[in-house]
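>>> How does the following fold in three dimensions:
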Amino acid sequence: MTTAPHAHAHRRERPFVPFALPDTIAALPRRPFAFSRAGLDAAAAASADPGALYRLLLREQESEAPLLLARRILDAFLHPDGDRGSGPQQAPDTGDIATEVAEARRQLAATARSLRDLDPEPRRAVLLQRAPVTLLAGCWLASVSQPATQPSVIVNRLFTHHLTLRGNGDTRRGLTHLRRRALENEGIHLPPIAAVDFLDKARARPLTALHGCFHLALARLPANFLPEVVGVHYAFHTLGTDDLLTATPPPLSEDELGRTLATYLDLAGPDERRRLHHAVRLTLDLEREHLTLLTELASRQTGLTLEAKVAEIISRHAPMAGTQHGSVRVGDRLMSDIFRSRSHPREASAPPDLAAFLTDLRASPYLRPTGPGHGDCRLTDATKFGGPMFGILDERETATLRAWAARVQAGERPVIEIPPDTVGREQAERRGTAIARSAPDDIVLAETEPRDHRELFHRLVNIENFPHTLPLAAERAERCFQDAEILFVHGSGGRYTDASWFDYSPQALYERAERIYWEKLIEPYRPLRDIPDRDEVLFRQSTFYLTYLIDGAWLHRLARPGHDERDSDAMLFAIYADEMGNGDLRKNHITLTHRVLASAGIELPHIRDEAFMEQDELPDNLYGFAIQQLCMCLFPDRFYNEIIGYNLAIEMFGSGEMRLHEIQKLRHHGIDTCYEQAHLTIDNFSAGHAKQAADIIVSHLDGVRRLLGEAAVAGEWRRVWRGYASFAYFLEQPLLKKVTEDPPDEALTELVI
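Okay, the predicted model is just below:
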């Protein structure tokens, strides 16, 4: 690990390369990953347990530590022996890769089909074990579309796949829901994937959790690992392991996957091709490895004696028993003593001898018949309603226990042998060791504050490489939300908004939104009689371009696995998909922005490039508005309420007087109006984004009411409305100057309207 150089080193020596459509980028330039000391320490303190890593990567997306762990996990999987130059040396073509994957699929398909055709009990064990991978399928696409990668040709192609996997806006038809239904048809009912007990209920082994960790790590850093994303995506879905195991149709056709691969390879250079090929081969290895685990698991499950199955049940539940057995004795020992090592993991003692325990248990009074029922005894009676073990075992476990009790009561006394369970252990230890030893040389310590707004904007756009900026981003976003509450009192005087406070009800929200739409945006419109000259028009437009170049950014992190289970999440994703043209580059709003810039003769580097910090076309004092969008979007859980309020404000602003005037002025001077025209139509309050944004708020708060009660709605609503006010805070600068002696913080600079 090294110390990061300041981002402004050699500032004037960088070449200016103007961005031009189409965006044919195949990989971002290699950059270090900058972490603070606190971030490094937090990652070092994180548990190395595979299940804990899985949960952390899935559930925590707003801090540095998961990003650092993701970088190390990717390094460990891609370069398990520490040789970062390993991997294919030739730059392959589409045919080479397709042939290699097709051959692997022929081999693996037979295994997958044999697992699907197992008897119900081992098949259920296989599907249950595979679930933590099955339900993550495609997670690496969740944030591949972001300010640093749009409007890339390959990213938009991948985004169309992401839309398909999410059911094209209807999550009930999305891949995750289809797979869940397939599992439920097999009697497998699992909690949400982000639930704290998901892995326990799936009985996930360490190797399964580690495979999930690789997929989740790729989902955390997709911009920096774009070649790997494409390679994993192509190989995983072309192999179709989960399609075969769950007997569900492939979500993406082989032809479409092949065309996407060919598109990428046409864009890629030799290094990107090698990286992709290496990721393809890794994916093939991982699927072979996991199918081997599933095969061994099925074989073990099939060969287990009834006594061994009972031992597994006891082993599974003993850690939670604590001292609840009190004075219960089996043989000559207290049960609390027998299982102390499981109940108290910190106590160094040998694991219990389950074979000896079961031998003693079947000789104990607890298995003597208590009634005429088959298998009735004190042990099974304890699992019935009112018994001390009621609700602890599931139906299958209870049935297994009763069958064993019946066998014991029938006088059967086979020698009890518990085969060691080593399925997947060696592979998990090997991959866990690789993660522990991983030390990528591109991880650096960085504590410096950004020198100015330009550098802060650059960091936020490329946040994967600047995680140490996250605390600053959270602080800025929160400060803006707090400052914006001044408009709760004075907001009615806004020219384009009304952020004044009102008590929430669905009807009150719709009435306020409609009044703003008509009274502030539509009715004031009159065609301009005098058109400003071209320079003035372009200057006014330049005050918008920075935010146009990150259009939709406030929503781009809201649809990640484990964070997309509310109805409002699907509705927000649908709006973001529209902003990105639903994968159609011609309709992508970032593409439209670049078209407008080109028609106006404005040349800029892409916002992801360091050279953008030196551009002189866009005014310096207008970065605050775009920075606020980029800051709040990095905290989709913490600022969810504020984001949906902000979403209402920005979508409503797309309609009405200002937009119509801009179209009139641009047309007069021969400048492309495509961006303004798109928002004038798509953001309408009849059925467009403005109306959808109000519906989203109502849906979310209705969910809060049903889950937490009416009293909780008020607190959530205040945060929603300050999100709306935060947009007005930038837009209504003349109003703010009237109502306060102190101008807004310079860090939240003016948007001149």
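>>> from here on, contacts and neighbour counts on C-alpha atoms
Noted.
>>> Work out which residue lies at the spatial centre of the chain.
Nearest to the mean C-alpha position of the chain, counting by C-alpha atoms, centre = their mean, stands Arg560 at 2.6 Å.
>>> Leaving out the residues flanking it, which one is nearest to that one?
In this structure, Arg560 finds its nearest non-sequential neighbour in Ala142, 5.5 Å apart by C-alpha to C-alpha, 6 or more residues apart in numbering.
>>> Second input sequence below; structure requested for side-by-side comparison:
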Amino acid sequence: MKAPSHPFDPGLQPVFSGLASISLDKLPNSRDLFFSLIHSSEHAEILPQAYCYLKQHLRVVEQLYGKQLSSVYQPDCLTQLTVKSTQTTLRGYEDLSHYAPVILTEFYSLQAVSQAATSLSPLAVDVMAVYLKLTGSESYVPLFEGMLQLSGLNLPALHSRAYAKQTAIPDCLFDFGALQLGFASHCRAFFPEMLGFTLACCKTSLFSDDQVSEPIRQFITARQRLLSAQIPAVSAIIEHYIGLFPEHTATIWYRVQSGFYLYQQQAQCCQPLEQQLDSLSPQQAVVQLLQHITPKAVGHHGNIKLADKGLDEWFAQTPFDADAFLAALRQSPYINTATPEHSILLKLFDFGGPMFGVLNQAEKALLRSWLLADEVTLSPPSHKKIPFALPDYVCTVTPDITDYSQLSRRQLYYYLINADVFPGVLIKARQHVHSVLWKAQYFNRLPFKHYSHQVFADYMQGIYQAEVDSYQPLKDTPKLSKQAYIWGIEQFAPAILTDGCWLQHCKQLSFCANSAIGDILFKIYEDETGNGILEQNHPFIYQQLLDSVGIKLAPIHNQAFSDYSGFIDSAFDIPVYLMAISKFPSAFLPELLGLNMAIEISGLGKVYLRLAQELKFYGINPAIVNVHISIDNVATGHTALAVKAIQHYMDDILARQGKRAMQNHWRRIYTGYCSLQTASTVFKYALIVNYWLKRKQKIPG
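Take a look at the predicted model:
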């Protein structure tokens, strides 16, 4: 399959190596999918499952909302899309904490839209603008995280597998979060649905502010105010998108509605669950508790019996008859029927008792409520979740037959630009990164053996100062001709039209232990892509430069771009390496930090200062050079942020692993720093040689 001519073509769909279809019974559950997608850069095998998971849910929407889905689009259709009341009443911080899989992954898919393939698209820039408004200074996420900390709840980290195993959090909320993460992994393939999903989120009041504490009320109010404010911007993006493909208006509109109702369906799925928890009797609540803990209790009770049956025998039953067990327990000596609060059963869970630590305080309180209950309400029969698709439904996918192992770097460029469409390229990408890093480490020695913040800062300052001191202003005609510069501008197009691509997936780090570092790197990426303003987008600035000197190229996501014979082969060396390492921000984080440092400081000093003057001499707009000179500054710019990110990382390694590990990670950071030179060496020499040959052959520039 070849990628369509537009980066957001509604017909775009991914291909998967070795697969033609996926049966739904092979899909992971929502908890496992959530965990894998949080770490998607290390779990590429989950991508086809995530794709089919989304298809599965959208199929359900067609079944449930088929009569409401329309293929007729009118200008006022977006305003007529309304949501049903789906407000959930929160009983306290613990209820609110259950929504972390949803709140902390909200709108993650919006930033994923901004990637190398879409770098020049006004649509992508507008989507990023919405994302930055939702996550900027008015974001409600800090309020949410602050309440979780103040609550005293001891929850595992969101990125841990233990978090995904938290049974107190309903499955539907992990399902909700997995869908949001799935949209991020396949944001171009499901772009219409993602836009509809986002619009529904902005229009939906997910929580009721009745009978809640003041901090929770403030969170609910702040969230809804911010979301409502983005409705016009999201609607405008949808209208813009539909206008780009008039021949596909009916299809796009249908898909936008599907995404809209998918959000509504997820919100409604979670609402009854909360209401059901409120309506549980003490008996029903204890039954749920027992069903959770008894499978792990078998084999720990020896000869202890209840109603002439061993406890292990009770617990080993499939299914476990919790109501019969509790009835037998009420008739046992463990229960003091006269004064239930003094029952031996409760003392078993106190300090010094044989079951101390099995139940937390809330669970012991629940057990006490059951003992004091006057009436026993048997637990209702279990109800299976309404299936999300027909039992015989099979998700058909397009098989990928590309042999990535045989691709040149020129060919790799196309597939890495479109890695979300061709995820099979990721194996080759990782191999390429290892190859470059091995060379960088083998041919470079550490500038200093023992890392410290001061030594590192002094070293970087020395490099910067040497560059500045060697700068000499242009006093005469440049040594290179105008045609040489124009030819060079053309050769740098594959790299600079993907400017910032090495950080395009760094936001994934925000879910992990390195969240502060991820935030620093993403700030750099925001600047590279224009902070939601097209005129400040670096690839857009470079495209304007190309247009101004008469260089006409195909869009970078199109194979015609990389096939262009005017490029020398090594013009793809740098961007291929940068895009390849960007796919693995967790695995290669220290190397990525070093690489980022090298890229940012390279924009300062004599080379760029002199280049700006020489371009201006020939009447060539030096805007792309000037923007790097200013934004990469060592005081507050990208170079300063690059240093800060490395220092944060080394502090973290020192605190968690000690000095020896810190020195080992410094080796990795410096290898990443040197890898930029390793990846660009052939290109630098090839530029000189190829231009010399062009002049010798008198081929016009």
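>>> circling back to that earlier point, report how many residues lie close to the residue nearest to Arg560 of the first structure.
The tally of other residues near Ala142 of the first structure (other C-alpha atoms under 10 Å) stands at 22.
>>> got a list of what it touches?
For Ala142 of the first structure, the contacting residues are 162, 219, 557, 559-561, by C-alpha atoms under 8 Å, 6 or more residues apart in numbering.
>>> Kindly reformat these as TSV containing distance to Ala712 of the first structure.
Listed next are the contacts of Ala142 of the first structure as TSV, based on distance: C-alpha to C-alpha, whole Å:
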residue	distance to Ala712 of the first structure
His162	34
Ala219	33
Arg557	25
Ala559	24
Arg560	25
Pro561	26
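>>> Just tell me what the residue nearest to Arg560 of the first structure corresponds to in the second structure.
Using TM-score structural alignment, the equivalent of Ala142 of the first structure in the second structure is Gln111.
>>> Would you map the helices across the stretch 451-600 of the second structure?
Per DSSP state H, counting those that start in this stretch, the stretch 451-600 of the second structure carries helices over the ranges 453-469, 482-491, 493-496, 515-528, 538-548, 559-563, 573-582, 589-602.
>>> so which helix or strand takes in the aligned partner of Glu312 of the first structure in the second structure?
In the second structure, the residue paired with Glu312 of the first structure is Gln288, using TM-score structural alignment. Gln288 of the second structure belongs to helix 282-293 when assigned by DSSP states H and E.
>>> Strands along the stretch 101-250 of the second structure, start to end?
For the stretch 101-250 of the second structure, the strands defined by DSSP state E, counting those that start in this stretch occupy 207-208.
>>> So Ser47 of the first structure versus Leu306 of the first structure, what's the distance?
Applying C-alpha to C-alpha, to the nearest Å, the value for Ser47 of the first structure to Leu306 of the first structure is 35 Å.
>>> These two: who's more crowded?
Neighbours per residue (other C-alpha under 10 Å) separate Ser47 of the first structure from Leu306, with Leu306 holding more: 15 against 11.
>>> Please look at that one and Trp404 and confirm they touch.
Yes: when contacts are counted by C-alpha atoms under 8 Å, Leu306 of the first structure is listed as touching Trp404 (6.5 Å).
>>> Now the common contact residues for those two.
Here Leu306 of the first structure and Trp404 share no contacting residue, scored by C-alpha under 8 Å, 6+ apart.
>>> And for the aligned partner of Phe144 of the second structure in the first structure, the neighbour number?
Matched to the first structure by TM-score structural alignment, Phe144 of the second structure sits across from Arg179. As a burial measure, Arg179 of the first structure scores 21 neighbours (other C-alpha under 10 Å).
>>> wait, what's in contact with Arg179 of the first structure?
Counting by C-alpha under 8 Å, 6+ apart, Arg179 of the first structure touches 134-135, 246, 248.
>>> what about it, distance to Asn185 of the first structure?
Distance of Arg179 of the first structure to Asn185 of the first structure, computed by C-alpha to C-alpha: 10 Å.
>>> Glu272 of the first structure too?
Going from Glu272 of the first structure to Asn185 of the first structure by C-alpha to C-alpha gives 42 Å.
>>> just Leu528 of the first structure next, same as before
Distance from Leu528 of the first structure to Asn185 of the first structure, by C-alpha to C-alpha: 63 Å.
>>> follow-up on the earlier one: which one (most neighbours) among the contacts of Ala142 of the first structure?
Going by other C-alpha under 10 Å, His162 tops those with 26 neighbours.
>>> residues in contact with that one?
Neighbouring residues of His162 of the first structure by C-alpha under 8 Å, 6+ apart: 138, 141-142.
>>> who touches stretch 489-503 of the second structure?
Stretch 489-503 of the second structure is contacted by residues 115-116, 119-120, 521-522, 525, 528-529, 538-540, 542-543, 546, 551, 556, 562, 567-568, 571-572, 574-575, 578-582, 592, 596 when judged by C-alpha under 8 Å, 6+ apart.
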